[in-house]
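>>> Can you look at this prediction? I've put the sequence above it.
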Amino acid sequence: MILNNLYATFDWAGRRVDPTPLQEPHLLLVNHALAESLGMALSDRQWCDLTSGSRLLPGMEPFAQVYAGHQFGGFSPRLGDGRALLLGEVVAPDGRRWDLHLKGAGKTPYSRFGDGRAVLRSSLREYLASEALHHLGIPTTRALCLVGSREPVYREQVEPGAAVLRAAQSHLRFGHFEYFYYSGEAEHIPALLDYLIQTQWPELSQDQAGYAALFERVVQRTAELIARWQAVGFCHGVMNTDNMSMLGLTLDYGPYGFLDAYDPGHICNHSDHGGRYAYDQQPAVGLWNLQRLAQALSGVIELESLQQALGQYEHRLMSTYSELMRQKLGLEAWEEEDPALFRDMFTLMAAQRVDYSCWFRRLALLAPAGPVPESLLALLSDAGAWTGWFGRYQARLAREGRDHGDKVAQMNAVNPKYVLRNHLAQQAIERAGQGDMGEADRLLMVLAQPFDEQPEFDDYAAPAPDWAGQICVSCSS
C-alpha cells in the first residue's frame, strides 16, 4: 500500500514538487528481494516509469524536504533535497513503514545552482554500497531500483544521467533539526520529534521525557553504527550533519571506500584536503555531529538530559567496537591484556600496509600451535617483525582451549571475504557505461553473501591491484 508520507503533510517542512522525467530511460537494476519484502510487485515497465519520474504510483505526492547542515565544519543554513524527492510511504506486509526516496529526480527549490540530476557513476556506486553494507549487517538505506538515461548530465565532464530509488524507514537527518533551530522556526521541532516517535518509536511519550529518550537512542545508534564502520574498515567520506541519519543508518553514499592496505589516517574523499573525515577521525566526528544535534534540540530537551546522553557515546562506541574486534580475532572471553594485543596488531599492520579484509579472513587459519599459514605470511612485507605478536596471539588462543574448527567458523562468520573495494566498483561502473550490467549483477551476487566461500569468485577477494590506488573519488562521486 502506497501512502502520502506523513512528513509531507508539514507544509513548512519543504515543498510539493513533481519529478522531472528522465529522457529515454532504461531499466538497469531492480532489487527484487527488497521489493518483495516491501510488498511491491511491479513490472519492469512500472519500475522504469517510477524511478525515471515518468509515472507515479497511486497515493504518491512527491515532496522535497528542506534541511541545513554543518559541512566540513562550517554551517550551511539551507540545503535540502536539491535532487531528490520523498515520493511517499509504503506499508510493508510486516506493518513497518518505509520511505521511498528518488535521487536524481530533477530540480527542486533547494537545488541552488545544481541541475537536480544524478549520473550513472554515482548512482551505481550508491546502489552497490548500500546493498554491500546491508549484507554485512550494517544499518543503511537500501537501493530499490536504478534506471539509466541518454540524457546528458554535466559534472567534470558530460556523463549519462541516472536515478536511484532508495528505501529506508526514515530519511530524517540531523540537518532537519538544525534548519529549524537556526532559521528561527524552532517551534516546528516538536512536530518533527513527534513524527519520529509516531512512526518509529510509538512506545515513547510525545513530551520532553520522550524527546530525551529519543535523543539517547540516536546517540546509541550512531555510536554503534560508527563502531561497525570501523570494524569492517568502511570510510564514509562525507560525514556532514546533513548526511547523518536520525535512525543511525548509513546515509548518502558519495566518496566512500573500504580499506585496502591498512592506514588509520586513510582519506577516501579527494575533496577532503584536511582529512576531517579520515578513517580514524570518524568516531570523533560522530560525537561532534551529535553535539550539533543536541544544540538544535536544546529548546525542547533539558541540558542535563542532553549531556547524559552524549556522555554515553564513547562507552557505547568502544564497547561495541571491542566486542566486534574480539569476535574478529576469534576470542570468546575478555582478558585485560587484549587491548594491547589489538593495538600492537594494528601498529604492525599500518607499518607494513597489510590488506585489512584479507588479514582478518586469513587470520582464522592460524591455529593455537604450529606454523603460520603461508596465505597469511603472503600479506606481510616483513614476517619476522610479526614473530612476537603471532606467539602472543597463539598463546591467547591456547588459553581459551576452543576447538580450532569452531574458531575458524566463528571468525569467518564475522570477517567478510568479499567487500566492495573501489576497483571492483569502478570496473562495474565502466562496464555499465558501455551498456553492460553483467559485472554489476555479478558483484551484487557476490556481495550478497560476503562471509561465504565462493571459489568461483576468488578474484573478488584478492588484495587490490596497484592501479586501484589511482582511483580518484571526490564529493561529486
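Ah, there it is. Numbering: from 1, shown residues only.

>>> For the rest of this, base every contact and every neighbour count on C-alpha atoms.
OK.

>>> How about Y277, nearest residue that isn't a chain neighbour?
G237 (5.7 Å; Cα to Cα, 6 or more residues apart in numbering).

>>> for that neighbour, what are its contacts?
By Cα atoms under 8 Å, 6 or more residues apart in numbering, the contact list for G237 reads G254, P255, Y256, G257, I267, C268, N269, D272, Y277, A278.

>>> gap between it and N243?
Taking Cα to Cα, to the nearest Å as the measure, G237 falls 10 Å from N243.

>>> now do S298
Distance of S298 to N243, computed by Cα to Cα: 21 Å.

>>> These two: which has the busier surroundings?
With other Cα atoms under 10 Å as the criterion, S298 and N243 differ in neighbour count, and N243 comes out ahead with 23 against 15.

>>> what sits up against the lengthiest strand in the chain?
Ranked by residue count and defined by DSSP state E, the top strand of the chain is strand 142-154. Residues outside strand 142-154 that contact it (Cα under 8 Å, 6+ apart): 22-32, 34-35, 47-48, 51-52, 117-120, 123-124, 126-127, 130-131, 134, 158-168.

>>> try 6 Å this time
The contact list for strand 142-154 (Cα atoms under 6 Å, 6 or more residues apart in numbering) reads 23-31, 127, 130, 159-167.

>>> mind listing which of the residues you listed are in strands?
Counted as lying in strands by DSSP E, out of the contacts of strand 142-154, are 26-30, 159-167.

>>> how about a markdown table for those residues, with distance to A364 and neighbour count added?
A markdown table is the format used below for the ones in strands among the contacts of strand 142-154 (distance: Cα to Cα, whole Å; neighbours: other Cα atoms under 10 Å):
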| residue | distance to A364 | neighbour count |
| --- | --- | --- |
| H26 | 44 | 20 |
| L27 | 41 | 19 |
| L28 | 38 | 21 |
| L29 | 35 | 21 |
| V30 | 35 | 18 |
| E159 | 44 | 18 |
| P160 | 44 | 17 |
| G161 | 44 | 24 |
| A162 | 41 | 32 |
| A163 | 41 | 31 |
| V164 | 38 | 30 |
| L165 | 38 | 27 |
| R166 | 36 | 23 |
| A167 | 35 | 25 |
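
>>> got TSV for those, with distance to A309 too?
Converted to TSV, these look like this (distance: Cα to Cα, whole Å):
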residue	distance to A309
H26	47
L27	45
L28	44
L29	41
V30	40
E159	45
P160	45
G161	43
A162	41
A163	38
V164	35
L165	34
R166	30
A167	28
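
>>> Widest-spaced pair of the residues you listed?
E159 and A167 (25.2 Å; Cα to Cα).

>>> Which residue of this structure lies farthest from its centroid?
Going by Cα atoms, centre = their mean, the residue of the chain most distant from its centre is G370, 39.3 Å out.

>>> Got another one to weigh against that:
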Amino acid sequence: MPEIRVTSAFDRPALDASPLDSANLNDTVSTDLHLNPPLVLKVQNRFAGLSEVFYSRQPPAPLSDPWLVHANEDAGRLIGLDRDAMHSQAFLDVFSGRAPLPGGDPLAAVYSGHQFGVWAGQLGDGRALLLGEAVGPEEAYELQLKGSGRTPYSRGADGRAVLRSSIREYLASEAMHALGIPTTRALAIVASDDRIRRETMETAAIVTRMAPSFVRFGSFEHWASRKQPERVRELADFVIANYYPECLTPPDGEAEVPNGVYLRWLGAVVRRTAEMVADWQLVGFCHGVMNTDNMSILGLTIDYGPYGFMDGFNAHHICNHSDSSGRYAWDAQPSIAHWNLYALGSALMSLLDNEEAALRSQLDQFEEIFLRRLYQQAALKLGLLEWRAEDSALLNSLWSLMHNARADFTQSFRRLAKVRIDDNAVDADGETFRDLFIDRDAADAWLETYRARLRLEARPDAERAAAMNRVNPIYVLRNHLAELAIRGAQQRDTGPLEALLNALRDPYTERPGLEQYASLPPDWASDISVSCSS
C-alpha cells in the first residue's frame, strides 16, 4: 500500500484570474428575544446583513404533527438553553418550522461548486434554511433547519430530509465533536409521519444544525464563476472580519505585504482544512462527498451524507456507493482536500491582483501542514513521546499490515495500548493486537519493530497505555450502531439513540455495560449501504 501523502492522480483546477473591486462590510444587527418561557435566546443576523444577492428569504414549510426525536442538551447550553427550554412546546414549534424564531430572518444561501470534480454550476441551500444566529455565552451559532422544504435552490427536489439521514447527521455531529474533530453540531431532530420518496417511501424529519458559519468554498466559487469580483470581496471581508479577525494584521514584527490580509486568511483556511483531514484519517473517517460545496470555509466537518467510520481497514475504502470512481476514498481524502483548496484559490484570484505565485505559496503549504498534523497525532496514537523521521516507515508498515488483513481500524489502535515493551512478557489480559490478524507471523514481525522503537524511549507500559487510551477511541459511530438507532426511532423508540449518544460522548473511556458499542460489527453490518440519497 502506498504511503499516505498528498500527491494525487486528480489534476488540480486551474487558478483563474478576474478583476478587482471592493465592497464595505455590513453592520451586525442584534436583537434580544423571549419566546414562550422558559425558552430565552439572543438572536442576531450577520449573514442577512450581506447584499441580498447572497440569499433568498422565505419561511420554512412546517412538518405535520411533529414530535421531538431528540434534543441535544450539550449543544443547547452553547446558546444558553436548558433542559426545560429544549423540551417545551415553543422549542418544538420553532424547530419543526411551525413557528418563526422571533428576531430571526429565515433565508436560503446561494452557492455553486464542483461535484465529483465536475463544475456543477449554481447550487445553494436546496432544503436548508438559516433561521438566525443565536448568541451564546462564549460564541454565536447560526441555526439552520435541514429538511424544511423547497427553496429557490432545490432544483426540482422536495426540499425534505428523511428521518434516517437526519439521525445519521445528528449522531455524526456529536461523535466527531467528542473525538475533538472540528464539526458542525446538531441541536435537535424533529420528525413527522409525512411520507417522502427516496429509494423507498420514508418519513420526514428536520435536523437543526449549528455552526458559527455555513459559508463554503462553493460560496466563493459562485461569484467568481459569474465574474463578480465585488461579491467575492464582500463575502471574503465578511468572513475575515467575523471569523478570522487575527488575519487583519500581520504577525508581530512583520511588515504588511500587498494583499496580506487575504493571503493570511487563505493560509489559515489551508491550515484548518489540512489539520481537519489529518484528524479524519486517524480515526478512519470517510466523508463520502467532498465536493467544494461541502467544504466549510471555517475548516469544519460539514454536510454529513454518505459518511462512514471504517470497520475493517481498507486504504481504498469508499463509503458512498454513488462514488463509482472512488474519488472520495479514504486514501484520496488528503489529495481531494488540496484539490478543493485550489478550486477555492481560483475563486479568490481577484483578491490578490492575479498574483498566482503568492496564492500558490499559501496553497502549497497544505502537504507540510497535513503531514505535520498526521505525524504529531500518530505519535500520540502509537504511544511515542516524539516523532522521528524514521517513524513514517513504522506507520506505513502498520497501514499495510492492517490493510492486508482488513483488521478493524478502531480496535487495532486501541489494542496497541496492551502491548508490552518486553517481548518476553505476555500481552495484557483479554483480546490482543495480534488476534486481529490471520497472518500472525506478519503481526509479530511488526510488533517486534514496534517494541524496538518503544525501547528507545523506555516509557513505562502503564504510563504509555494510559496516554494511548486518551487518544485512541474505543467507541466510534459504526454504521450498524447508527442503523440500530434509526430502526428504533422509526418505531418512536428513542432509547437506542440516547444509549448510543451516551457512549459516543466519551469515546475514550471504557465503561462497564457498553461492550456492545466496542465490539466488532455483526455479519449483517456488511449489507449496510449509504449513498447520496437522503
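Right, received. Where do you want to start? Remember, predicted model here, so these are calculated numbers, not experimental data.

>>> After superposition, what is the TM-score?
Put the two chains on top of each other and the TM-score (TM-score structural alignment, normalised by the length of structure 1) is 0.98; 476 aligned residues with a Cα RMSD of 1.3 Å.

>>> about what we covered before: corresponding residue for the residue nearest to Y277 of structure 1 in structure 2?
The equivalent of G237 of structure 1 in structure 2 is G288 (alignment by TM-score structural alignment).

>>> cool, A398 of structure 1 as well?
By TM-score structural alignment, A398 of structure 1 lines up with R455.

>>> Tally up the residues packed near the residue nearest to its match when sequence neighbours are not counted, please.
Take R455 of structure 2 and drop its neighbours on the chain: the residue closest to it by Cα to Cα, 6+ apart is I421, 6.5 Å away. Residues within reach of I421 of structure 2, counting by other Cα under 10 Å, total 20.

>>> cool, G299 of structure 1 as well?
When neighbours are defined as other Cα under 10 Å, G299 of structure 1 has 15 of them.

>>> Is it part of a helix or strand, or is it coil?
coil (DSSP: H, G, I helix; E, B strand; the rest coil).

>>> what does it align to in structure 2?
Under TM-score structural alignment, G299 of structure 1 pairs with S350 in structure 2.

>>> ok, back up a step: so which helix or strand takes in the match of G237 of structure 1?
Assigned by DSSP states H and E, G288 of structure 2 belongs to no helix or strand.

>>> separation between it and V190 of structure 2?
From G288 of structure 2 across to V190 of structure 2, the span is 25 Å (Cα to Cα).

>>> quick one: the helices in the stretch 101-250 of structure 2?
Here the stretch 101-250 of structure 2 has its helices, by DSSP state H, counting those that start in this stretch, at 163-178, 217-225, 229-243.

>>> What range does the second one cover in structure 1?
Under the alignment (TM-score structural alignment), helix 217-225 of structure 2 falls on residues 174-182 in structure 1.

>>> can you tell me the mean distance of that stretch from structure 2 after alignment?
For stretch 174-182 of structure 1, the mean distance to aligned residues of structure 2 following superposition is 0.4 Å (mean Cα distance after the TM-score superposition for structure 1).

>>> Give me the contact list for that stretch.
Outside stretch 174-182 of structure 1, the residues touching it (Cα under 6 Å, 6+ apart) are Y67, A68, G69, A186, T241, D242, M244, L293, A296.

>>> Out of those, who's the most crowded?
For the contacts of stretch 174-182 of structure 1, the largest number of neighbours (other Cα under 10 Å) sits with G69, at 28 neighbours.

>>> Which position in structure 2 pairs with that one?
Residue correspondence to structure 2 (TM-score structural alignment): G69 of structure 1 is matched to G113.

>>> For H404 of structure 1, grab the count of nearby residues.
Close neighbours of H404 of structure 1, defined as other Cα under 10 Å, add up to 17.

>>> How many neighbouring residues does the nearest residue in space to it that is not next to it in sequence have?
Leaving aside its sequence neighbours, H404 of structure 1 sits nearest to A367 (Cα to Cα, 6+ apart; 6.4 Å). As a burial measure, A367 of structure 1 scores 20 neighbours (other Cα under 10 Å).

>>> Please work out which residues of structure 2 line up with the longest strand of structure 1.
Counting by TM-score structural alignment, strand 142-154 of structure 1 lines up with residues 185-197 of structure 2.

>>> can you tell me the mean distance of the matching stretch from structure 1 after alignment?
Looks like 0.7 Å for stretch 185-197 of structure 2 (mean Cα distance after the TM-score superposition for structure 1).

>>> and R316 of structure 1, what element?
Using DSSP H and E, R316 of structure 1 falls within helix 313-328.

>>> and A163 of structure 1, what pairs with it in structure 2?
So, by TM-score structural alignment, A163 of structure 1 is matched to I206.

>>> In structure 2, what sits opposite the residue nearest to H404 of structure 1 in the alignment?
By TM-score structural alignment, A367 of structure 1 lines up with R420.

>>> One more: R217 of structure 1?
Looks like R217 of structure 1 aligns to A268 there (TM-score structural alignment).

>>> Y253 of structure 1 now?
Aligned against structure 2 by TM-score structural alignment, Y253 of structure 1 finds its counterpart in Y304.

>>> which residues touch its match?
Applying Cα under 6 Å, 6+ apart, we find Y304 of structure 2 in contact with E169.

>>> which SS class is it?
Per three-state DSSP, Y304 of structure 2 ends up coil.

>>> Quote the end-to-end distance of stretch 306-317 of structure 2.
First-to-last distance for stretch 306-317 of structure 2 - Cα to Cα - comes to 13 Å.

>>> Give me the distance between it and the centre of its chain.
15 Å (Cα atoms, centre = their mean, to the nearest Å).

>>> Next: stretch 450-465 of structure 1.
21 Å.

>>> what stretch of structure 2 does it fall on?
Per TM-score structural alignment, the counterpart of stretch 450-465 of structure 1 in structure 2 is residues 507-522.
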